[in-house]
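# just a sequence and a predicted model for now, questions to come.
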Amino acid sequence: MKIAVLSPVAWRTPPRHYGPWEQMASNLTEGLHDAGIEVTLFATGDSITSAQLRSVIKTGYEEDRNQDAKVIECLHISNLMEQADDFDLIHNHFDFLPLSYSGLIRPPVLTTIHGFSSEKIVQVYQKYNRHNHYVSISNANRHPLLHYLGTVYNGIAAEDFQFNAAADDYLLFFGRVHPDKGTAEAIHIALKSKRRLLIAGIIQDERYYKEEVEPYLSEDIVFMGSAGPQQRNELLKNASALLHPINFEEPFGLSVAEALLCGTPVIAFNRGSMPELIEHGKTGFLVSNVEEAVEAVTKIAGIDRMYCHTQAKQRFSKEKMVKDYLSLYHQIL
């Protein structure tokens, strides 16, 4: 079985800091390679992999802004499609654009839908629904107009995270600084709880950061900037809890699974995939607003951090993801 994994080219695969789709393409590729599958990763030229790497783009367009994103995407996707006959199956992690080639090539295409940037893109998925295979990353993120082969949760490389039974007393916000992610809500939860808050992530909305985050920064509310893999591990494993007060229907929530793998419970707004990731009262708390989150902070000490870790390892490991995808590959082929 020869598999091609198509990663996005906004960032390196795996990403240096931010880049969840690239991270999942990397985790899958490495997991397939470890399982003895012949796999080729299509990604940026500076990507790191144990498998074969094919690329026509040196660096991602978010890391070199002198590039035109549409041009880069066109060159990258067509590079794989022109070599499609080398493979038995193409696993697309690059959204809807590659689907436009799927009726012109021999091997089947499996597309992991990591989310919908707009309702407008659904018509493309609809057009190619009949002769393509779609996978959702949570049951909550399924679109009613599409047919799905299955749901496969994102898988994390457990070796990149360390379990910690005895956490520090700070709360952590880890994610994009953006209204959707609820950075401001996390700040207010921390202030009302009288707890220290560390904020780590890229600033995706500059106005939001200036108006809703920066005025509250102090010795107790600290913005760390974006965090690479090593710092991410340290921040997650030492936090008493991860605050995840999202304001949108989040498809998965990678930082939630990563925190749980470290043994760190999560307090999240009950939206999107959160009920699938968090066991209320056992691995964290599902709440509706800031006030309920503040109350949940007082209950964090009662959460068994080892239980968080074991559940995350069973449900969100790279090995579990690879096993689930291999089952779908065999079903397709």
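Received it, and whenever you're ready, just let me know what you need. Residues are numbered from 1 along each chain as shown.
# only C-alpha atoms from now on, for both contacts and neighbour counts.
Noted.
# in the stretch 101-250 of the chain, which spans are strands?
Per DSSP state E, counting those that start in this stretch, the stretch 101-250 of the chain carries strands over the ranges 109-113, 133-136, 150-151, 171-174, 197-200, 221-225, 241-244.
# dump the ones you listed to TSV, plus mean neighbour count and distance to residue 98.
Putting those into TSV (neighbours: other Cα atoms under 10 Å; distance: least, Cα to Cα, whole Å) gives the following:
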stretch	mean neighbour count	distance to residue 98
strand 109-113	24	9
strand 133-136	21	13
strand 150-151	18	20
strand 171-174	28	31
strand 197-200	25	32
strand 221-225	17	33
strand 241-244	28	32
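# redo those strands as TSV? Include distance to residue 267.
TSV is the format used below for the strands of the stretch 101-250 of the chain (distance: least, Cα to Cα, whole Å):
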stretch	distance to residue 267
strand 109-113	26
strand 133-136	24
strand 150-151	24
strand 171-174	10
strand 197-200	13
strand 221-225	18
strand 241-244	5
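# tell me which of these lies nearest to residue 315.
In this view, the strands of the stretch 101-250 of the chain are compared for proximity to residue 315 by Cα to Cα, and strand 150-151 is the closest at 12.4 Å.
# and the closest one, what other elements does it pack with?
Secondary-structure packing of strand 150-151 (3 or more Cα pairs under 8 Å, 6 or more residues apart in numbering; DSSP states H and E): strand 133-136.
# comparison target below:
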Amino acid sequence: MTPEYGRPFGGASPGSIRIVQVAPDHLTVPPTGYGGIERVVYDLTESLVERGFDVYLYALPGSRTSAKLIPYEHSTPNPQEILRFVERTLPEGTAVVHDHTHKSIIGLARLPVPTLCTIHGTYRNTVDRPVYLSRRALDYTGGGKGTYVFNGINLNDYPLRKEKKPYLLYMGLVIPYKGVVHAIDAAEAAGKELILAGPVGDASYFEREIAPRLRANPRLKYVGPKGGEERTKLFGEAEALLFPTSLEEPFGLVMAEAMACGTPVLAFPNGSVPEVLAGFPELICSDSREMAAKISRGRYPDPEALREYVASRFTRDEMAERYLELYSVAAAEEPGPGSYSEEEWTHKREYERLKTEGKFAEALDACERWLECPDAPPVRRVHACESAAELCGQIGDSDKELRMAVRSFEFGLPRAELVCRIGHLLMKKEDWKQAAYWFDEATRLPKPDDYGLFYNESCWSWLPHVQLCVCYSRMGLLDLAKRHNDAALSIAPNNSYALHNDRWLAAVLPAKERVVELPNDAGGTFRMMLKLPGLIEEFILKQRGWEPRLASLLSRFAVPGSLFVDIGANIGYHSLYVASSKPDVACLCFEPHPELAGQLETNRALNVFGRMRIHPVAVGDSEGRVRFQMNRAGSYNRGLSFVEGDQTVTDDFEPTEVEIVALDRYLREDDRSNVSVMKIDTQGHERQAIEGALDTIRTSRPVIVFEWHESPPSQRLTELFDLLEGYEFFKAHPDTGEIRRLDEADPPDFRQDYVCVPAGRMADWEAYRIHSS
């Protein structure tokens, strides 16, 4: 099937125009509770059906729609399964496909049907017709390429309620970036009841930051995810909805939903918020203090004015009309560059059909015809090789399976899926050395920005490490086997294969962990679990400490009742030292390396330090996800990992993604004014950590100790000092404890460690000065 093009909608009756909507495969359409994307897909689909269009909807079984439902057949979320299913079953004569999937998997496949892709998140997908949800999202996420359409709702689903009850509402996913803590801060400062409604997206965050606040204040209530009438009732009866997001919100559907019910929205000015609240800029708050003040004043727009505003901008009919304009333009255009030719599409569809029918030999023939299509671009030829290799595995032709996997290298960079397939085939032949070579190659491949037409997350993460564990154990290299299995567990802690290997290795390997008791300068001790071998662990074992003079200095500066913030805490020596010598100082430890953070938590638990909290995130001047270069499994010095910037990346590192936070947004309001000491060791990310904490620094005036990872230091170090107005700066040696002014000679073996002290705080200079001139 190849549809006709060059027919804009203008002259055709709606009933003759077939539009296909493709929903994600996480929730039903519409959702029973949380699920903004699915709610938008439902309203758009219903509005198109009401206009008489011939609409098909791909969605999970159990979805409700007036369109023709094509239910997915796979059982767990998998964008590649969505693509394969759509390719097999796309209705004949489709004029336009509208892709709502997170990865824009249909748009990336470049089917021979015009495809629009709505980008419902903060990711940039390299598709031909991207549609964002706000002008801000188009500019910020899309770089200005594409267009935008505001989300819309069905006003009939949101009854206006003029009489309100005296509670505030947070409605949404409970994760750090949604600003739940800021909502709690604002409600408590205003003395108001707050209802939190929505699914918990980060259980550790909830237990660490939210649950204690709920237990301490009976006016805070978490009611879980809500749907249907319960949800709209919460919207309608609330005095105000709090939306203190720190995300680059692409839209924020709950704002429109609340206003439709006549409920005002108090929000932080991030992402699309200024656009959605353009009619009521007085509701935008710079921080939780301003939000609390506006709550206390209680001067809100009239409920009818709020609803009329939504009716003029954010209805599903308005949304549908805008999309119809885009559909008409797309239908009149030829498919974009790289789209399937008629011949290639025919062979691809034939392959999918035969494979589904279990006719693997015939499907392999069709797949090879697809591979030989002269117009097929390299990315789809790689896909054809992967598909052919899979079919060869099904029919038991391992030699041809290997040839097909290797042939994929002719058309592009190696894919981890195919590299792991080669390794697996060699394992079946018990060629452990060659298999290990290929699995090791898989661990070194950079994860692609564009996942392409097939993607197996396990091949890019834990799987090659588990297989390397097997290969090295069969070769008698048990230490290497342990390193790779530990790497797999650091990526997937609950993986059954890695856990099985871990139990087996524990039975055959001598103990590699030691618990030691270490002294502090207050006459006390603390315990640490050390994993051997390792640079820091071996040093601690031999010297009974790691930078103990620096740790002593940190402890001396820590003020009773205050916070010590340890950014780049590693396995926790400095924080444990401070926590043991100053038990009334709370220690906040930030460590993004998963394995180090786990060891840090073990060390905290060994000492039962109740005022020590572990935050497994990076710290910088932004919030979201960042690339993190992590030392490979078994590295001698795991502390060299870093947030990717302009540092040199070698083969000793492997990229991953971690959460990153800015302290000014992440810390609770009362904590931001109570930091007495801040230690920063982030392998080149020190300035960003400071820039993201400038409000905290100006409020608390802490002593700041950091290691500058640039030698010799450049103008950038001077620029960092300029950020810290009202500070004095000193050079320090972390092992000897020597402190010298900037204009003095460097301490021997100086390693670019600096101490920044608020002016006057170091008046008793000789108390800290170790050397004599």
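Good, I have the coordinates. Bear in mind the structure is a predicted one, so any value in this text is a computation, not a measurement.
# sorry, back to before: residue 38 of the first structure is nearest to which of the strands of the stretch 101-250 of the first structure?
Within these, the stretch nearest residue 38 of the first structure is strand 109-113; the backing value is 16.5 Å (Cα to Cα).
# output the longest helix belonging to the second structure.
The residue-count maximum for a helix in the second structure (DSSP state H) belongs to helix 378-395.
# what range in the first structure matches that one?
Using TM-score structural alignment, helix 378-395 of the second structure corresponds to no residues of the first structure.
# tell me which residues in that helix are buried?
By neighbour count on 16 or more other Cα atoms under 10 Å, the buried set for helix 378-395 of the second structure is 379-393.
# who wins for proximity to residue 292 of the first structure among the strands of the stretch 101-250 of the first structure?
Shortest distance between residue 292 of the first structure and the strands of the stretch 101-250 of the first structure, using Cα to Cα, is found for strand 241-244: 12.2 Å.
# and the helices in the stretch 301-450 of the second structure?
Secondary structure of the stretch 301-450 of the second structure by DSSP state H, counting those that start in this stretch: the helices cover 303-313, 316-331, 342-356, 360-371, 378-395, 398-407, 416-428, 432-444.
# can I get those helices in a markdown table with distance to residue 556 of the second structure?
Formatted as a markdown table, the entries for the helices of the stretch 301-450 of the second structure read as follows, by distance: least, Cα to Cα, whole Å:
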| stretch | distance to residue 556 of the second structure |
| --- | --- |
| helix 303-313 | 55 |
| helix 316-331 | 61 |
| helix 342-356 | 69 |
| helix 360-371 | 69 |
| helix 378-395 | 60 |
| helix 398-407 | 61 |
| helix 416-428 | 51 |
| helix 432-444 | 44 |
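# contact partners for residue 309 of the first structure?
For residue 309 of the first structure, the set of contacting residues under the criterion of Cα atoms under 8 Å, 6 or more residues apart in numbering consists of 163, 260-264.
# how about 6 Å then?
In this structure, residue 309 of the first structure makes contact with 260-263, judged by Cα atoms under 6 Å, 6 or more residues apart in numbering.
# nearest residue to the counterpart of it in the second structure other than its sequence neighbours?
The equivalent of residue 309 of the first structure in the second structure is residue 307 (alignment by TM-score structural alignment). Across the structure, with Cα to Cα, 6 or more residues apart in numbering as the measure, the residue nearest residue 307 of the second structure apart from its sequence neighbours is residue 260 (4.3 Å).
# and for the aligned partner of that neighbour in the first structure, the neighbour number?
Residue 260 of the second structure maps onto residue 261 in the first structure, with residues paired by TM-score structural alignment. Applying other Cα atoms under 10 Å, we find 33 residues neighbouring residue 261 of the first structure.
# mind checking what secondary structure the equivalent of residue 54 of the first structure over in the second structure has?
Correspondence of residue 54 of the first structure to the second structure, assessed by TM-score structural alignment: residue 70. Reducing the assignment to helix, strand or coil with DSSP: H, G, I helix; E, B strand; the rest coil, the entry for residue 70 of the second structure is strand.
# quick one: residue 70 of the second structure from residue 81 of the second structure, how far?
As defined by Cα to Cα, to the nearest Å, residue 70 of the second structure lies at a distance of 14 Å from residue 81 of the second structure.
# between these two, who's got more neighbours?
residue 70 (21 against 18).
# ok, now which ones touch the more buried one?
Under the criterion of Cα under 6 Å, 6+ apart, the contact partners of residue 70 of the second structure comprise 57-58.
# how close does it sit to residue 99 of the second structure?
Residue 70 of the second structure sits 14 Å away from residue 99 of the second structure, taking Cα to Cα as the criterion.
# quick one, helices of the stretch 51-200 of the first structure?
Listed in chain order, the helices of the stretch 51-200 of the first structure (DSSP H, counting those that start in this stretch) span residues 69-81, 122-127, 183-193.
# count the residues that sit near the alignment partner in the second structure of residue 183 of the first structure.
In the second structure, the residue equivalent to residue 183 of the first structure is residue 180, according to TM-score structural alignment. Residue 180 of the second structure is flanked by 25 other residues according to other Cα under 10 Å.
# repeat for residue 36 of the first structure
Taking other Cα under 10 Å as the neighbour definition, residue 36 of the first structure ends up with a count of 9.
# tell me the SS of it?
For residue 36 of the first structure, the secondary-structure state derived from three-state DSSP is coil.
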